[in-house]
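Peer 1: would you be able to build a 3D model of this:
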Amino acid sequence: MNNNPKNIIYTGVAGTGKTYQLLQIAKRYTDYLPPVDNSELLKQLLEQLGWRDVICLIFLDLKQQQQELIKVPEILAHEFFVEKAAQNARDKNLSNTAWSVLQMHSPANSQTVTYKNRASQAYFDKDYSGAWYLLPESLPLLTELSEQLAEFRQAQLTNQAKTTQRFSMVSFHQAYGYEEFVEGIRPVIASNRQSNHHEQSNHHEAANQMHYAIQDGAFLQLCQRAANDPEQRYAILIDEINRGNVARVFGELLSLIEPDKRVGQSNAMQVSLAYSGRAFGVPANVDIYATMNTQDHSLAPLDVALRRRFRFIDCQPRPELLPTIEVSTINSDSAASAYDATENLNTKNTIDLGKILAGLNQRITQTLGQEAQLGHAFLFNIKNLVQLQTVLVEQIIPQLVQVTGGQLPLLQYLFNDEQQPINAQFIQNPQAFINNTLNNPSDSQRFGGQNDFVGQALLGQTLANAGFIINPELVAHTGEFAKPYVYQRLY
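Peer 2: Sure thing, here's the model as predicted:
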């Protein structure tokens, strides 16, 4: 086992795949156990049964699957029949065996089965189509077989592939504390029985009582599992570590998580826990991974002491991961086609999402700094123009409004809107928009009337302090925003 603990924090702006990174790490701390071979279960089920009981078991099994009528070829193909034939080293005349059992155990008054040497107990009968069925009056005789079948199927379910997780994932927030992460006194509701001494009878009644007890938090529970399994590595995965008060959450463990302070290491340390008072040290086979959004300036700052205990890995936006989408037609009613990944696309009809992200981020970095950049996750799953328009309106523009404080000149610079005609601007000056609409009656008519158009645009699309509006045609997926060139100029 590698005895070098990993303490790593993935940092970056929103949408750079930090949480995705944690999910990938979780897979490395998951054991995938293969399913158990069912042949032994089948053997145990069938080895003491004769052919009659095996065929009854087949009928019971298919009955549970809502199949009442069964033909002989289906019986021969069933796993119970195949296994029993293998146990008996039989590979010939199996059809005759099935027919003999079915006919022998048919009722004497059957209208479809003619057989001389019938058994005393009937189980099966045949309809005029040649399909066999289980006689309802035989079911009480098959109770034990039904129970064996149920146990077999339950054992099969239990023996499916299993996973064992050697990690625990938590999300820090401003109310998250030491009590949830390490240990704390929390209410416990337990059911017990009490006698009422004030009553003359000795009647006992169940009562739900609440009491308080010291309970282990997520990190302490994981550490105890790791201490009991020293040959395996365990991990605590913390999403948004800087959203919590790190010093308060970790408490005295802040010193213990250093690699050389772990149990068994050169400078191993133990402390007495705050509530229970018991001695505790962090096992060397526990790794700590966390994410930190560098844009969360309003949240609790990351404790300086934690910075020297972790490696910081910067997650940058990755435009190269984004696809190119193709726009099939170019007119006001254009609908975007599905993403076409071929290399010979007509660039006039294509929109390179990676170039859009790179262009936006270049202008964002120039004006607002690197920590205001957009992550590639904003555009990662886009397959057509309508999806791109929706993400721009509902996610990207609101994000940039927040980081720019809603400043119109800055927003227009980010979207290369300054030198564009007003109908092709992503972000518009409200007054310029109204003037343009009043001077172009065709625009207002297209949107259902001048007053309605202006009113809806100002009411529905005005953000912040009404210093700007999102172009209504971008919201409506019409006009110039149905054409690729508008998005290509964001490169």
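Peer 1: only C-alpha atoms from now on, for both contacts and neighbour counts.
Peer 2: Fine.
Peer 1: now the strands for the stretch 1-150 of the chain?
Peer 2: Secondary structure of the stretch 1-150 of the chain by DSSP state E, counting those that start in this stretch: the strands cover 7-12, 30-33, 124-126, 132-134.
Peer 1: those strands into TSV, with extra columns for mean neighbour count and distance to Glu40?
Peer 2: Listed next are those as TSV, based on neighbours: other Cα atoms under 10 Å; distance: least, Cα to Cα, whole Å:
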stretch	mean neighbour count	distance to Glu40
strand 7-12	22	45
strand 30-33	12	18
strand 124-126	22	29
strand 132-134	21	28
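Peer 1: out of those strands, which is closest to Gln64?
Peer 2: Nearest of those to Gln64, taken as Cα to Cα: strand 132-134 at 12.4 Å.
Peer 1: for the closest one, packing partners?
Peer 2: If contacts are counted by 3 or more Cα pairs under 8 Å, 6 or more residues apart in numbering; DSSP states H and E, strand 132-134 sits against helix 51-64, strand 124-126.
Peer 1: circling back to that earlier point, quick check: which of the strands of the stretch 1-150 of the chain is nearest to Pro409?
Peer 2: Checking the strands of the stretch 1-150 of the chain against Pro409 by Cα to Cα gives strand 7-12 as the closest, at 26.7 Å.
Peer 1: the closest one - contacts with which helices or strands?
Peer 2: Using 3+ Cα pairs under 8 Å, 6+ apart, the elements in contact with strand 7-12 are helix 18-28, strand 286-293, strand 311-314.
Peer 1: mind checking which of these is nearest Gln456?
Peer 2: Nearest of the helices and strands packed on strand 7-12 (Cα to Cα): strand 286-293, 35.7 Å.
Peer 1: for the closest one, which positions count as buried?
Peer 2: Residues of strand 286-293 classed as buried: 286-293 (neighbour count, 16 or more other Cα atoms under 10 Å).
Peer 1: same for it, what does it pack against?
Peer 2: Using 3+ Cα pairs under 8 Å, 6+ apart: strand 286-293 touches strand 7-12, helix 18-28, strand 234-239.
Peer 1: the last one vs strand 286-293, what angle?
Peer 2: With axes from the mean of the first three to the mean of the last three Cα atoms, to 10 degrees defining the directions, strand 234-239 sits at 10 degrees from strand 286-293.
Peer 1: after strand 234-239, which helix or strand is next?
Peer 2: Using DSSP states H and E, the helix or strand that follows strand 234-239 towards the C-terminus is helix 246-250.
Peer 1: what sits up against that following helix?
Peer 2: Residues outside helix 246-250 that contact it (Cα atoms under 8 Å, 6 or more residues apart in numbering): 176-179, 181-182, 254, 302-303, 306.
Peer 1: got the contact list for the following helix or strand past that helix?
Peer 2: The first helix or strand that comes after helix 246-250 along the chain, using DSSP H and E, is helix 253-256. The list of residues contacting helix 253-256 from outside it, by Cα under 8 Å, 6+ apart, reads 247, 261-262, 269-270, 281-282, 306.
Peer 1: coming back round to it: I'd like the buried residues of strand 286-293 as CSV, with distance to Pro230 appended.
Peer 2: Shown next, in CSV, are the buried residues of strand 286-293 (distance: Cα to Cα, whole Å):
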residue, distance to Pro230
Val286, 10
Asp287, 13
Ile288, 16
Tyr289, 19
Ala290, 23
Thr291, 26
Met292, 29
Asn293, 33
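Peer 1: also this sequence, please, to line up against the first:
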Amino acid sequence: MRDVSSTPSKTSITTATNIIYTGVAGTGKTYQLLQIAKQYTDHLPTLSEQALLTQLLQPLSWREVVCLVLLDLHNQQQDLAKVPEIVAHEFFVAKAAQNARAKNLNSTAWSVLQMHSPIESTTVSCDHRASQAYFDKDQSGAWYLLTDSLPLLKDLVQQLIELKQAQYEHRPASCQDISIKRYSMVSFHQAYGYEEFVEGIRPVIGAIGSQGQGGQMRYDIQDGAFLKLCQRAISDPKQRYAMLIDEINRANVSRVFGELLSLIEPNKRSGQAQAMQVQLAYSGRPFSVPSNVDIYATMNTQDHSLAPLDMAMRRRFRFIDCPPKPELLATIQCSDTKIDDNDEDEPTESAIDLAKILAGFNQRIVQTLGVEAQLGHAFLWSIDTVETLQTALIEQIIPQLVQATGGQLGLLQYLFNDESQPFGLQFIQDAQIQIDDRSSYQTQQADFNAGFNTPSGFLGQSMIATSYQINPQLIARSGEFTTAKVYQRLY
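Peer 2: All right, here's what the predicted structure looks like:
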């Protein structure tokens, strides 16, 4: 199932890959995305607890380290901290050791805190402030994190959570594994839009002061999933990053991508000869999609009720078909009962070939409903006993085919090869036939079944939705439905 052509190249950072995997339900499209995700995951060497802390702090600036200290204190129910407490924290101490710093640490902390304080602060005086404020202090000289800076610290929050989890699970004789994910995975749906994917306006609660009063709610422009990934890729140009989109045709693709619809083309990425740059809709920032971002998506071709994929997307993506693969399925054994001349029960082992069942279903489905109604191999993937096969038929395959056929009894019985079978051996039965009439069922069906001798004859029939029922013996897992020959009839 692995598509070698989609494997990211570590030597080709400048060439972007855009691929959409298409196919019916159950053909492993989402599984393909999960396999691709592994290719964009780096597993670092096993690290001790101290090495974990070193790994966390190495790329951080002093401002990020101070933020991390205050976040950690906040998790310990301490929202305020004076400079000596901050400098004495293990994160600050470890960062100083990495930088071979032993002097003027208080001055370093003061400088960072003051520089990143708000202009409107009544307790901090500073001539050189950064554009973004993160800290403020109260009248007692204790510092705290501004609440409206928290959305900007999501990555630090996540790293802190992972560090604490690793420290909690740490054992003296063991080490911890760290993985870095160079991808983002989202699932499109009808309500998914530009605001979630690129950028949008989100509510933010203002800073909480030293007395604990909550601030006013305001609305800020915040980056969406794709823009966040692109920012990471821009700051790490030697690595490839991936945007993984499940069910891309479930959303209005033009609306979700907006002005980026042109920018995602490989030859229009930043650094390319035909590179394009646009101003983002909300923030007005100039932006170009980096060349080291790949986009992979899935598209279910059975979703006829959804809007067709925009033709512009077809020009920007390679389309890889994911057909059903019966050859991946197993053969299971069923214990049949054979009656010999002495009326003694003699058990015999009979095989049920799941590949032949799927191939038989799909052959009849294509003849009647078209290729886009086929069943994927995932419907029978985990089957290893007759009992699990029965469950798959009752709970997955029959409901799927009922929906595809609109519940038309004649179509369902054709798909299950039921037309010429005795009433008691049919998978799908006519629910209107009374018990007293079942003995003459074959006679009642003779004329109707005459039209099913050939596929063309079948397609010419007028299908009328009739009430149906699943054979009670199949539901009860009893009678003939415990034997292999019933299921072999589906080949």
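Peer 1: thinking again about what came up before, any chance of the helices and strands packed on strand 286-293 of the first structure in CSV with distance to Thr365 of the first structure as columns?
Peer 2: Shown next, in CSV, are those (distance: least, Cα to Cα, whole Å):
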stretch, distance to Thr365 of the first structure
strand 7-12, 14
helix 18-28, 20
strand 234-239, 26
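Peer 1: which among the ones you listed is found nearest to Ile356 of the first structure?
Peer 2: Closest among those, once you apply Cα to Cα, is strand 7-12, at 19.4 Å.
Peer 1: in the second structure, what range does stretch 259-267 of the first structure match?
Peer 2: Residues 266-274 of the second structure are where stretch 259-267 of the first structure lands when matched by TM-score structural alignment.
Peer 1: quick one: buried residues of the matching stretch?
Peer 2: Across stretch 266-274 of the second structure, burial judged by 16+ other Cα under 10 Å covers 266-270.
Peer 1: tell me which of the residues you listed fall in helices.
Peer 2: Using DSSP state H, no member of those sits in helices.
Peer 1: which ones among those are found in strands?
Peer 2: Among these, no member falls in strands (DSSP state E).
Peer 1: can you put those residues in CSV and add distance to Asn18 of the second structure?
Peer 2: Shown next, in CSV, are these (distance: Cα to Cα, whole Å):
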residue, distance to Asn18 of the second structure
Pro266, 8
Asn267, 11
Lys268, 13
Arg269, 12
Ser270, 15
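Peer 1: which one of the residues you listed sits closest to Ala94 of the second structure?
Peer 2: Closest approach between these and Ala94 of the second structure, by Cα to Cα: Ser270, at 37.7 Å.
Peer 1: which residues touch that closest one?
Peer 2: Ser270 of the second structure sits next to 276-277, 288-291 when contact means Cα under 8 Å, 6+ apart.
Peer 1: kindly reformat the helices and strands packed on strand 7-12 of the first structure as JSON lines containing distance to Arg52 of the first structure.
Peer 2: Listed next are these as JSON lines, based on distance: least, Cα to Cα, whole Å:
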{"stretch": "helix 18-28", "distance to Arg52 of the first structure": "48"}
{"stretch": "strand 286-293", "distance to Arg52 of the first structure": "57"}
{"stretch": "strand 311-314", "distance to Arg52 of the first structure": "68"}
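Peer 1: in contact with the aligned residue in the second structure for Leu222 of the first structure, which residues?
Peer 2: Counting by TM-score structural alignment, Leu222 of the first structure corresponds to Leu229 in the second structure. Applying Cα under 8 Å, 6+ apart to Leu229 of the second structure gives the contacts 183-184, 241-243.
Peer 1: SS state for Leu229 of the second structure?
Peer 2: With DSSP: H, G, I helix; E, B strand; the rest coil as the basis, Leu229 of the second structure sits in helix.
Peer 1: which pair of the contacts of Ser270 of the second structure spans the longest distance?
Peer 2: Farthest pair in the contacts of Ser270 of the second structure, by Cα to Cα: Gln277 and Ser291, 12.8 Å.
Peer 1: same drill for the two, tell me which one is more crowded.
Peer 2: Ser291 (28 against 17; other Cα atoms under 10 Å).
Peer 1: aligned to Ser146 of the first structure, what sits in the second structure?
Peer 2: Using TM-score structural alignment, Ser146 of the first structure lacks an equivalent in the second structure.
Peer 1: what sits against Ser146 of the first structure?
Peer 2: By Cα under 8 Å, 6+ apart, Ser146 of the first structure lies in contact with 57, 60.
Peer 1: the stretch 351-491 of the second structure: helices as residue ranges?
Peer 2: Applying DSSP state H, counting those that start in this stretch to the stretch 351-491 of the second structure gives helices spanning 354-368, 386-392, 398-405, 409-415, 441-449, 455-459, 472-476, 484-488.
Peer 1: one more: the stretch 101-250 of the first structure?
Peer 2: Using DSSP H, counting those that start in this stretch, helices in the stretch 101-250 of the first structure cover 143-158, 178-181, 218-227, 246-250.
Peer 1: how much does the first one deviate in direction from helix 51-64?
Peer 2: With the same axes, to 10 degrees as the criterion, the two stretches helix 143-158 of the first structure and helix 51-64 enclose an angle of 60 degrees.
Peer 1: now helix 143-158 of the first structure: buried residues?
Peer 2: By neighbour count on 16+ other Cα under 10 Å, the buried set for helix 143-158 of the first structure is 145-146, 149, 152, 156.
Peer 1: show me which of those is closest to Thr19 of the first structure.
Peer 2: The closest of the buried residues of helix 143-158 of the first structure, once distances to Thr19 of the first structure are taken by Cα to Cα, is Gln156, at 35.5 Å.
Peer 1: now that closest one: how far from Val82 of the first structure?
Peer 2: Between Gln156 of the first structure and Val82 of the first structure the computed distance is 18 Å (Cα to Cα, to the nearest Å).
Peer 1: ditto for Phe468 of the first structure
Peer 2: Counting by Cα to Cα - Phe468 of the first structure and Val82 of the first structure are separated by 75 Å.
Peer 1: who has more neighbours, these two?
Peer 2: Counted by other Cα under 10 Å, Phe468 of the first structure and Val82 do not tie: Phe468 has more neighbours, with 25 against 15.
Peer 1: what sits against the closest residue in space to that one that isn't next to it in sequence?
Peer 2: Closest residue to Phe468 of the first structure apart from its sequence neighbours, by Cα to Cα, 6 or more residues apart in numbering: Asn429 at 5.0 Å. Asn429 of the first structure makes contacts with 408, 467-469, as judged by Cα under 8 Å, 6+ apart.
Peer 1: among these, which are in strands?
Peer 2: Residues of those located in strands (DSSP E): Ile469.
Peer 1: appreciated, that's everything.
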